[in-house]
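**Student:** I need the structure of the sequence given here:
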Amino acid sequence: MDVDLRKLRYFVAVARELHFGRAAAELHIAQPVLSRQIRALEAEFGARLFRRDRRSTELTEAGRQLLEDAPPLLAAAEALRRRVVRAEGGAGRFVVGFMPGITVTAAVRALRERHPGLAVEVVRTSWAEQARVVLDGRADVSFVRLPVEPRGLVVRPLFAEPRVAALPVGHRLAGGASVTMAELAGERLLQDPVVVPEWRGGSGSAGPRAETVEEKLEYVAAGEGTVVLPSSVAAFYTRADVVHVPVADIAPNRVGLVWAAGRAAPLLAEFAGLATELVDGGRRSPDLVGGSVGGSR
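**Tutor:** From the prediction side, this is the model:
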């Protein structure tokens, strides 16, 4: 059976909204058209994907499985489209994604020097987008802060760096050489606790909602709470009203390079080798150097 990607996109929209009307509005199509397309997809799979009544829409077990598997397939199709469009112009182009605080200049410069006719571009990413830019084709490789979901990816660990707590000037802990997680337990964490799995603060992430590092540091400076950052990010966002104190009993942040599993372009392996040697001046931990891990699953 050939999977119709358009119907698959329609399914994902309904599965995420669990409401045909809202999904139809999001897709800019009429609801009866959407319903027919979903019924056609169910017929093609020979499986019921939704349970519907007048009050609710729910995924079946088959629907939950399809929702797990469909997004990577759609992302791969979009990545294919982007790469073909990029190649149509004839000039070679290689795009490198990177997270804030990770310096990639040396590896990018080395690739340009080896391939003078290649346009090597960089794009800044966010925590949510750092791996997605590779899966959907916006970047060929991306420097990420681990962990990332490895599905559909090859992950090359590079180096590790310590993490620090950002505290307002004048805070009771701001003058110490280091702090412990126990000492931070009474603070509000101004970021997703998933990013700091060691967090044991009783107030959890009850502080103000903030997406960017700049926003988080504004709240830190105002005494609203703390954030735990890799040391390179803290150095990049230095400001006079915020102090960065090393956290003594927390695992370092690990940095890696990712690209789409299944791609065999020689430039990928070449750039990965350059990154291993050159990124951040070769600042690598011995236990993080080596071949690819992860991959598709």
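**Student:** okay, CA-based contacts and neighbour counts for the rest of this
**Tutor:** OK.
**Student:** Show me where the chain has its helices.
**Tutor:** 5-17, 20-27, 31-45, 61-88, 105-114, 132-135, 181-184, 213-221, 231-236, 266-278 (DSSP state H).
**Student:** this one next, for a side-by-side:
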Amino acid sequence: MNLELRQLRYFVAVADEMHFGRAAARLHMTQPPLSQAIQALEASLGARLFHRSKRSISLTAAGAALLPEAKRLLAQAQLLPELARRAAAGEAGRLSLAFVSTADYSILPPVLREFRERYPQVQLDLREATSDVQLEELAQGRIDAGLLILPLPDKSKTELNCLKVLSEPLVLAAPTGSKAIHGKDAVSLKAVSELPLLIFPRRIAPAFHDAILACFRDHGLTPLIGQEAIQMQTIIGLVSAGMGIALVPQSVSNLKRPGVEYRALKEKTPVIDTGLTWRRDNDSPVLHAFLKLLREK
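**Tutor:** Alright, predicted model coming up:
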């Protein structure tokens, strides 16, 4: 069965007018072709839609059941051009976005809030993932974009584009009550170098991992690695438990955890960059709408 919207429009017009002549006039056509079209529709459906007499017509049970669904389909069909226009303009559709946990304490919430306000018809698929996982997801085409720690590995630069959205220094996260930080606004690495360092595995974000260790090495210090953890929340939790210190991006200080205090470092520290990364061959209008918003920041 191959139903056409034209047939449904004819059926609705006759059902509304309950008169073939008035329905034909409403449709700007003559009555015979309209009657033939309704008969063809009934034949396709295998059911009569109207009771006919010389003086009147009325809906059959099948016609009464079909009428609201036919009106719904016609109404939806009227929305299709606008839907296509909005999708082409990036105003509707779906955006799959991954993000590192540090972005959740800084750039991500305000950007998502503004994006939702601008594009309420876009469905957001959000997932937290480490930088290495995001790179794999991008390579497989399972996400549209990822907010991750820069720089990108050299092997990824030919396939991925990148937009830097945040630069921030490292700060110290230490257990509350540590003598080395008591009463101080800024702390020297040397003062805390004997405490275990809590850090994530190098495979998660090699450049970020190396930058943390370089902070110690550049000042003639060798940190004692106490524990590795994948998630930043876990690292801060370990600091709260008194298991050591951590060097974290400044935005992580927005994660208020009992038992943890944040301090600036007296030494010059590397800047940690966060960026949005996406495949060069991804021409999604929704993605480009998201990029436009980020470039305005």
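**Student:** Do you know the score for how well these two fit?
**Tutor:** TM-score of the superposed chains, computed with TM-score structural alignment, normalised by the length of the first structure, equals 0.55; 187 aligned residues with a C-alpha RMSD of 2.6 Å.
**Student:** re the thing from before, need the winner for burial among the helices of the first structure.
**Tutor:** helix 132-135 (a mean of 26; mean count of other C-alpha atoms under 10 Å).
**Student:** In the second structure, what stretch matches it?
**Tutor:** Counting by TM-score structural alignment, helix 132-135 of the first structure falls onto residues 136-139 of the second structure.
**Student:** so how far does that stretch sit from its counterpart in the first structure?
**Tutor:** Aligned to the first structure and superposed, stretch 136-139 of the second structure gives a mean residue distance of 2.7 Å (mean C-alpha distance after the TM-score superposition for the first structure).
**Student:** Just the residues contacting that stretch, thanks.
**Tutor:** Under the contact criterion C-alpha atoms under 8 Å, 6 or more residues apart in numbering, stretch 136-139 of the second structure has outside partners Ile143, Asp144, Ala145, Gly146, Trp278, Arg279.
**Student:** mind redoing it with 7 Å?
**Tutor:** Ile143, Asp144, Ala145, Trp278, Arg279 (C-alpha atoms under 7 Å, 6 or more residues apart in numbering).
**Student:** Stretch 224-240 of the first structure now?
**Tutor:** 100-102, 161-167, 187-191, 207, 219-220, 244, 253.
**Student:** so how far is it off the chain centroid?
**Tutor:** Relative to its parent chain, stretch 224-240 of the first structure has a centroid offset of 19 Å by C-alpha atoms, centre = their mean, to the nearest Å.
**Student:** now do stretch 147-155 of the second structure
**Tutor:** 19 Å.
**Student:** Name the residues that touch that stretch?
**Tutor:** Ala98, Phe99, Val100, Ser131, Ala205, Ala207, Asp273, Thr274, Gly275, Leu276, Thr277.
**Student:** what comes up buried for it?
**Tutor:** Of the residues in stretch 147-155 of the second structure, Leu147, Leu148, Ile149, Leu150, Pro151, Leu152 count as buried by neighbour count, 16 or more other C-alpha atoms under 10 Å.
**Student:** Take those and write them to TSV, including distance to Phe216 of the second structure.
**Tutor:** Compiled in TSV, these are given as follows (distance: C-alpha to C-alpha, whole Å):
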residue	distance to Phe216 of the second structure
Leu147	27
Leu148	24
Ile149	20
Leu150	20
Pro151	21
Leu152	23
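**Student:** Tell me which entries of the residues you listed lie within strands.
**Tutor:** Counting by DSSP state E, the part of those found in strands is Leu147, Leu148, Ile149.
**Student:** returning to what we had before: top of the contacts of stretch 147-155 of the second structure by number of neighbours, please.
**Tutor:** Ala98 (27 neighbours; other C-alpha atoms under 10 Å).
**Student:** so who does Ala186 of the second structure touch?
**Tutor:** Arg263, Ala264, Leu265, Lys266.
**Student:** What subset of those residues is buried?
**Tutor:** Arg263, Ala264, Leu265.
**Student:** for the match of helix 132-135 of the first structure, the distance to its chain's centre please.
**Tutor:** Distance of stretch 136-139 of the second structure from its chain centroid, counting by C-alpha atoms, centre = their mean, is 15 Å.
**Student:** try stretch 239-258 of the first structure
**Tutor:** 18 Å.
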